[in-house]
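>>> Predicted model and sequence below, questions to follow.
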Amino acid sequence: MSPHYLAILLLVIGNLAASLSDVAVKILDGGVPVYQYVFIRQLLSALVILPLWLRQPSEQRRLRKPILNIFRAHILIIGSGCMVVAVTHLPLATANAIFYAAPLLMLPLSTLLLKETPPLGKVIATIIGFVGVLVVLRPSEFHWAAVFALGTAMTIALFNITARQLPVEQSIVTTLFWTSVLSLPLTASVALVNWTPIDSHVLLLILGSASLILLYNGLAVAAYQKAQAGNIAVAENSGLLFVTLFGVMWFDEVPDWLTAVGILMIVAPLIPWHSLRVRRATK
């Protein structure tokens, strides 16, 4: 199998894992306080990554730019909390469609924070995507949990943009490890205030969710190392297909035609049409 198609396969499997993680949150159905869930998930993530972190040379394990890493860890805390609320109270397809606004939000944020000047085509595509978000949200039928879905999208966008400021000497494993560890003090303090006893079934669901997200992160890194992002990023859209199918199969969440149109409007600007045309032309 060529590196290009292997990278696409890895991304599809990764998005399947991420979609199943959302299913685990949906099954919990708000039975665990939000930040108790986030704390346990981050703790389990740190424990899973710890052996990989320890296998690195001591220089690679060192935390660089601590303020930036602390900022990103707390962005992750906010986004994870918003995600739990959104997935619990919205259909899976609707919540994830709004999450997909994150790449669209990155354009105005990169202009504001990084002083980048986007081409006109990207500006138009972003506007189309935002209209798609409005179609999915439908202000006349607005659900309060959509605010939390938008909060998740915003934190994802900020998380991705600030990743550009990370030192190249800091490995991905080190970044994932310290992000998890640095998020623990605040999540632990908030979780302990409203701590609820949980059984082994709930703990397994949270462990499954944490492991699946880590699997997605690892597969995504492997995929983007094998092929150019612009050529394979379209495979990320498989996540919306998976959550829509899971919503129909397991939660009786059948999206109406207007939601489907909105999802298409969100996804279409994210597809690298130019790269696809170039690839076809070179065959």
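Thanks, I have it.
>>> make it CA atoms for all contacts and neighbour counts henceforth
Will do.
>>> Look up the closest residue to G81, ignoring the ones flanking it.
V34 (5.9 Å; Cα to Cα, 6 or more residues apart in numbering).
>>> wait, the one you found sits on I78?
No. V34 lies out of contact with I78 (Cα atoms under 8 Å); the separation is 10.5 Å.
>>> and for the two, which residues touch both?
Shared contacts of V34 and I78 (Cα atoms under 8 Å, 6 or more residues apart in numbering): none.
>>> what residues are up against T126?
With contact taken as Cα under 8 Å, 6+ apart, T126 is in contact with L104, L107, P269.
>>> And for M249?
Applying Cα under 8 Å, 6+ apart to M249 gives no contacts.
>>> for P103, same thing?
A157, L270 are the contacts of P103 under Cα under 8 Å, 6+ apart.
>>> Let me know the helix or strand that it is in.
helix 102-113 (DSSP states H and E).
>>> hold the first one in mind and look at this next one:
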Amino acid sequence: MLSTRLLSAPLRGALFVVIASFGFSIMNLLVRMASEELPVMEVTFFRNFFAFIFMLPWLLRVGIGELKTKRIKLHFIRSLNGIAAMAVWFLSISLLPMAQAVALNFTVPLFATLGAVIFLKEVVKLRRWIATAFGFVGVLVILRPGTQDVSILMLLPVLAAALMAISVLLIKTLTQTEKPSVTVFYTTIFMTLFSLVPAIFVWEWPSQKIWFAVAGVGLLGAIANLLVTKALAITDASSVMPFDYTRLPFMALIAFFAVGEVPDIWTWVGGGIIAASAIYIAHREARIRRRAQAELSTRDTLRPASHAPRGTV
């Protein structure tokens, strides 16, 4: 079997993301199955609980000493928001055609762009604004207001995307001072505890089949997240982000064979528009970041020797 180490970093990153996308798609199917028997908040708890169990060996290997933080409040807020995003997403998967929900959920980068301007005071140029607007046109293509009744349920994946975008911004803030292992540790612990509280009030013991489903949700969620983290660690996000959108064809195929769902043409067209705009935004952000790094490197290179600290040779 060909080792992934023989592949270049971008190819390995792309492979990790494609496998993760397939894992997320299977996870969504298991969420649908579990939600037919259990309340969504209980499924949310099991997702976090089993993810914590499966990630425990990795967390222990990192070592408690490496998990200190001075930003516990921000971890707390990020985890509360993460629970809300997960619960809304699971609810949308349980009530809507799965491919349609996935296509609408592609709007996460669009909301993240808006949030970066509002909360992080980032400067967004005209082309990124046009791409963001273009992405929201894709949402309208899928929903088609005026030609069909737009149920409030159809807005659930968009709400989930907005909440996920807030998580992206919070993680972006945390990574300025925190190691990824620290963020993963506190997020896993807090989200498990926070999801347990509402789950207790609606608790129903799963059947044997559903035990396997909720355990699979946790396992696949943990593995897929680690694969994405690994991909982002070895290559630039803009190189692998296009492969994240394989979730739509994966989800469409799985939903067709598992439950007989067939997405309409507007789901494909709208999903494609949203994905194209998000990919463009990612490439623009990567180009701006590389340019800023190059300018910083150039300034360091051209800095006069008289600026060197005294005592150096």
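Structure's in. What do you need? Remember, predicted model here, so these are calculated numbers, not experimental data.
>>> May I see the contacts of T126 of the first structure arranged in CSV, with distance to R61 of the first structure and neighbour count as well?
Formatted as CSV, the contacts of T126 of the first structure follow (distance: Cα to Cα, whole Å; neighbours: other Cα atoms under 10 Å):
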residue, distance to R61 of the first structure, neighbour count
L104, 33, 24
L107, 32, 18
P269, 38, 21
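>>> For the residues you listed, which pairs are in contact in the second structure too?
Retained contacts for those in the second structure, judged by both residues aligned by TM-score structural alignment, their matches' Cα atoms under 8 Å, are L104, L107, P269.
>>> Export those residues as TSV, with columns for distance to L92 of the first structure.
TSV is the format used below for those (distance: Cα to Cα, whole Å):
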residue	distance to L92 of the first structure
L104	20
L107	25
P269	21
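>>> Just give the number of residues close to the aligned residue in the second structure for the residue nearest to G81 of the first structure.
The equivalent of V34 of the first structure in the second structure is V40 (alignment by TM-score structural alignment). For V40 of the second structure, the neighbour count with other Cα atoms under 10 Å is 24.
>>> separation between V40 of the second structure and L91 of the second structure?
Separation of V40 of the second structure from L91 of the second structure (Cα to Cα, to the nearest Å): 6 Å.
>>> for Q176 of the second structure, same thing?
Taking Cα to Cα, one finds Q176 of the second structure at 32 Å from L91 of the second structure.
>>> Please identify which of those two sits among more neighbours.
Neighbour count, other Cα under 10 Å: between Q176 of the second structure and L91, L91 has more, with 23 against 8.
>>> Give me the aligned partner of A191 of the first structure over in the second structure.
Aligned by TM-score structural alignment, A191 of the first structure pairs with A199 of the second structure.
>>> Chain neighbours aside, what residue packs nearest to that match?
Here the residue nearest A199 of the second structure, using Cα to Cα, 6+ apart, is E42, at 4.6 Å.
>>> next helix or strand past the helix or strand that neighbour falls within?
If you go by DSSP H and E, E42 of the second structure is part of helix 40-62. Next along the chain after helix 40-62 of the second structure, taking DSSP H and E as the criterion, comes helix 72-95.
>>> how big is the offset of that next one relative to the first structure?
Following the fit onto the first structure, the mean deviation recorded for helix 72-95 of the second structure is 0.8 Å by mean Cα distance after the TM-score superposition for the first structure.
>>> Can you get me a residue count around the counterpart of H89 of the first structure in the second structure?
The equivalent of H89 of the first structure in the second structure is L95 (alignment by TM-score structural alignment). Applying other Cα under 10 Å, we find 15 residues neighbouring L95 of the second structure.
>>> contacting residues for L95 of the second structure?
Here L95 of the second structure is in contact with L153 (criterion: Cα under 8 Å, 6+ apart).
>>> if I look at it, how far off is A112 of the second structure?
In terms of Cα to Cα, L95 of the second structure sits 25 Å off from A112 of the second structure.
>>> ok so, going back, check the gap between the residue nearest to A199 of the second structure and F54 of the second structure for me.
18 Å.
>>> out of those two, which sits in the busier spot?
Taking neighbours as other Cα under 10 Å, E42 of the second structure and F54 compare with E42 leading, 25 against 18.
>>> tell me the contacts of the more buried one?
S195, L196, P198, A199, I200, V202, W203.
>>> For the third one, which non-adjacent residue is spatially closest?
Yep, that's P198 of the second structure we're talking about. M41 (6.5 Å).
>>> so who does the one you found touch?
A87, S195, P198, A199, V202.
>>> Keep only these that stay in contact in the first structure.
Contacts from these that recur in the first structure, judged by both residues aligned by TM-score structural alignment, their matches' Cα under 8 Å, are A87, S195, P198, A199.
>>> Filter the residues you listed down to the buried ones and hand me the PyMOL line.
Here is the PyMOL command that selects the buried residues among these (16 or more other Cα atoms under 10 Å):
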select buried, resi 87+195+199
